[in-house]
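Chemist: Quick one: sequence and predicted model below, then my questions.
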Amino acid sequence: EAAIQLAESASEVARKIGAANTLVRLKSGGWLAENTDAPGFTESLAQANIEIADQNVCLLGAGGAARAVALALSDMRATLTICNRTESRAEELVKHLNINADIRSLEHAEAEMGKADVVINTLSLGHTGRTLDFPEGKLRTFYDISYGKPAKAMLEQAETAGWKPLDGLSMLVAQAAFSFELWFGILPDMESALARCRKLVEATT
């Protein structure tokens, strides 16, 4: 948030999200604030062949990470429900992004997950080893934007409940690749980068 406020200019995506994860040096000497989290998330869904258009998507959490995810989901024409512990924060997110979404408290997460085609988790519960109560998955996708050890407990619980688990490592690689392209005009090979990152992450979990 501070980066976008201090930069001389900002892309439309960064402006909508209200935060920057990438700064690009301008020829004038100033900085352009960019955000590659939203396109990185979109790319990770494409890599996993996950259809979002006209699907019921349950987004868990309304923090900083959820902003980019919610914007991407809205742009992909998802029917969106956001579950967050503090409903007012989710309402602020929807208003800030100017998107349509139903708001529910986290107490209703299990019921909303039961109705969703895809569930996206941006909550940090897994970082403390905590998990959610999962309804029967029926091989639907549960995508946790965390990866490695912080995502392990949640993804294992999801798989046990019959969900198709997916972590956020591909999103990390994609947003980094798009940042690299902005800096150097070269888009790295995401497939090989992801394979190397996956190997390193698995070695530490």
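Modeler: Cool, the structure landed.
Chemist: drop to CA atoms for contacts and neighbour counts, all remaining ones
Modeler: Noted.
Chemist: ok, the residue most central in space within the chain - contacts?
Modeler: Centroid-nearest residue in the chain: residue 69, 4.2 Å away (criterion: Cα atoms, centre = their mean). The contact partners of residue 69, by Cα atoms under 8 Å, 6 or more residues apart in numbering, come to 37-38, 41.
Chemist: Secondary structure element holding it?
Modeler: Following DSSP states H and E, one finds residue 69 within helix 64-75.
Chemist: so where do the helices sit in the chain?
Modeler: Under the criterion DSSP state H, the chain contains helices at 2-6, 12-17, 37-47, 64-75, 87-97, 109-115, 149-160, 169-184, 190-203.
Chemist: Go ahead and name everything in contact with the longest one.
Modeler: Pointing back at helix 169-184 there. With Cα under 8 Å, 6+ apart, helix 169-184 has contacts from 22, 24, 36-44, 145-147, 186-188, 190, 193-194, 197-198.
Chemist: Below is structure B, check it against A:
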Amino acid sequence: MISGNTALVALLGQPVSHSLSPAMQNAALKAMGLDWSFLALPCSADDLATVLQGLEAVGCRGLNVTIPHKQAVSQLCKELSPLAQRLGAVNTMTPLPSGGWHGHNTDVEGFVAPLLHNNANWSGTRTVVLGCGGSARAVVAGLQDLNPSEITIVGRRDQTLQPFCSDLQQGRPAHSVQLQPLLDNDPQLQTRIQQADLVVNTTPIGMSSHQPDQGPVLPLGEDIWNNLTAHTVLYDLIYTPRPTPWLQRGEALGCRTYDGLEMLVQQGAAALRSWSGVDEVPVNAMREAALKNLSHP
């Protein structure tokens, strides 16, 4: 029940009507007994600074930020966590007592959570990341902390791929794993994928809204996955459809697979910890709400 004392937490993005975050976060807030309400607020890039000022003025307790504002909003924060500063991207904001916003990024924590389930050890493994957009930044940062022996970043354009790798390498110790850029038409790619312990898809290929006439339903096309072996783990950030055609191909070959729903849940749980100051948040309630609303939009 919303009352005169109900506080606001919100998601900013454009569009946000499809988001599972309101169902997920409100289920958690109810379970925690917090008199807060989480709303999805559409916001254009031109209005972003004004909206942030207004939300601060009305006492908003915290914000999630999604596409296309994660990088732009980092420039509007008064303070950034070291991780958000390194990535140049913010997805979680908390009001500062002195005014303004603290920006953080919980996408990294959300991404690695399924990989670390049951104390899995990824040290020394070979990893391949498909794509070098905004989501890939959090993925690569998470992988760097898992200490693999090799991280190959696959992109379509060298002018995007090289700066991406340079940005993510900055500030890392000299002995840390080096990022290996590789164009998607490079003849080495087939071998890298066959040898990989983990392949992560950060591209939109395979998403429900991705029509067949826009290209292949599998990232990098069909043939490159024919020789995939069961030892490779596939992780797709997409969760609609569930599973994606790419993960279905992997499952048919005996691969262990992850989709992006658990990443969504875990990054949301990490954000809620930041806003509330409570370490134990009801992750199961968040997951159940996300699954229910994914099945029944």
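Modeler: Great, that's in hand. Note that this is a predicted model, so its numbers are computed, not measured.
Chemist: quick one: TM-score?
Modeler: Once superposed, the chains reach a TM-score of 0.90 (TM-score structural alignment, normalised by the length of structure 1), with 204 aligned residues with a Cα RMSD of 2.0 Å.
Chemist: quick one on the thing from earlier: and residue 136 of structure 1, which of the helices of structure 1 is closest to it?
Modeler: Of all the helices of structure 1, it is helix 109-115 that lies closest to residue 136 of structure 1, at 7.2 Å by Cα to Cα.
Chemist: who does that closest one touch, helix- and strand-wise?
Modeler: Judged by 3 or more Cα pairs under 8 Å, 6 or more residues apart in numbering; DSSP states H and E, the packing partners of helix 109-115 of structure 1 are strand 56-60.
Chemist: Quick check on the contacts of helix 169-184 of structure 1: which are buried?
Modeler: For the contacts of helix 169-184 of structure 1, a burial check counting by 16 or more other Cα atoms under 10 Å picks out 22, 24, 36-44, 145-147, 188, 190, 194, 197.
Chemist: before we move on, the earlier item: the residue nearest to the centre of structure 1 -> structure 2?
Modeler: Here residue 69 of structure 1 is matched to residue 139 in structure 2, going by TM-score structural alignment.
Chemist: Next: residue 34 of structure 1.
Modeler: Using TM-score structural alignment, residue 34 of structure 1 pairs with residue 104 in structure 2.
Chemist: Let me see the contact set for its match.
Modeler: 80-81, 83-84, 90-93.
Chemist: Compute the distance between it and residue 157 of structure 2, please.
Modeler: 29 Å (Cα to Cα, to the nearest Å).
Chemist: Same question for residue 102 of structure 2.
Modeler: 34 Å.
Chemist: go on, residue 97 of structure 2?
Modeler: Using Cα to Cα, residue 97 of structure 2 is found at 43 Å from residue 157 of structure 2.
Chemist: Which one's more surrounded, those two?
Modeler: More crowded of residue 97 of structure 2 and residue 157, by other Cα atoms under 10 Å: residue 157, with 12 against 8.
Chemist: What lines up with that one in structure 1?
Modeler: By TM-score structural alignment, residue 157 of structure 2 lines up with residue 86 in structure 1.
Chemist: I figured its match was touching residue 103, is that so?
Modeler: No. Residue 86 of structure 1 is beyond contact range of residue 103, at 9.9 Å (criterion: Cα atoms under 8 Å).
Chemist: Now do the strands in the stretch 1-150 of structure 2.
Modeler: Counting by DSSP state E, counting those that start in this stretch, the stretch 1-150 of structure 2 has strands at residues 7-13, 36-42, 62-65, 79-80, 92-95, 101-104, 126-130, 150-155.
Chemist: Mind putting these into JSON lines with distance to residue 21 of structure 2?
Modeler: Shown next, in JSON lines, are the strands of the stretch 1-150 of structure 2 (distance: least, Cα to Cα, whole Å):
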{"stretch": "strand 7-13", "distance to residue 21 of structure 2": "8"}
{"stretch": "strand 36-42", "distance to residue 21 of structure 2": "8"}
{"stretch": "strand 62-65", "distance to residue 21 of structure 2": "9"}
{"stretch": "strand 79-80", "distance to residue 21 of structure 2": "23"}
{"stretch": "strand 92-95", "distance to residue 21 of structure 2": "13"}
{"stretch": "strand 101-104", "distance to residue 21 of structure 2": "17"}
{"stretch": "strand 126-130", "distance to residue 21 of structure 2": "25"}
{"stretch": "strand 150-155", "distance to residue 21 of structure 2": "29"}
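Chemist: Can you check which of those gets nearest to residue 199 of structure 2?
Modeler: Minimum separation from residue 199 of structure 2 across the strands of the stretch 1-150 of structure 2 (Cα to Cα) falls at strand 126-130, 4.7 Å.
Chemist: The closest one vs structure 1 - mean distance after superposition?
Modeler: Compared with structure 1 after fitting, strand 126-130 of structure 2 deviates on average by 0.7 Å (mean Cα distance after the TM-score superposition for structure 1).
Chemist: what stretch of structure 1 does that strand fall on?
Modeler: Strand 126-130 of structure 2 maps onto residues 56-60 of structure 1, going by TM-score structural alignment.
Chemist: buried set for that stretch?
Modeler: Neighbour-count burial for stretch 56-60 of structure 1 [16+ other Cα under 10 Å]: 56-60.
Chemist: Over to stretch 170-187 of structure 1?
Modeler: Under 16+ other Cα under 10 Å, the buried positions of stretch 170-187 of structure 1 are 170-180, 182.
Chemist: go on, stretch 124-137 of structure 1?
Modeler: In stretch 124-137 of structure 1, counting by 16+ other Cα under 10 Å, buried: 124, 126-127, 131, 134-137.
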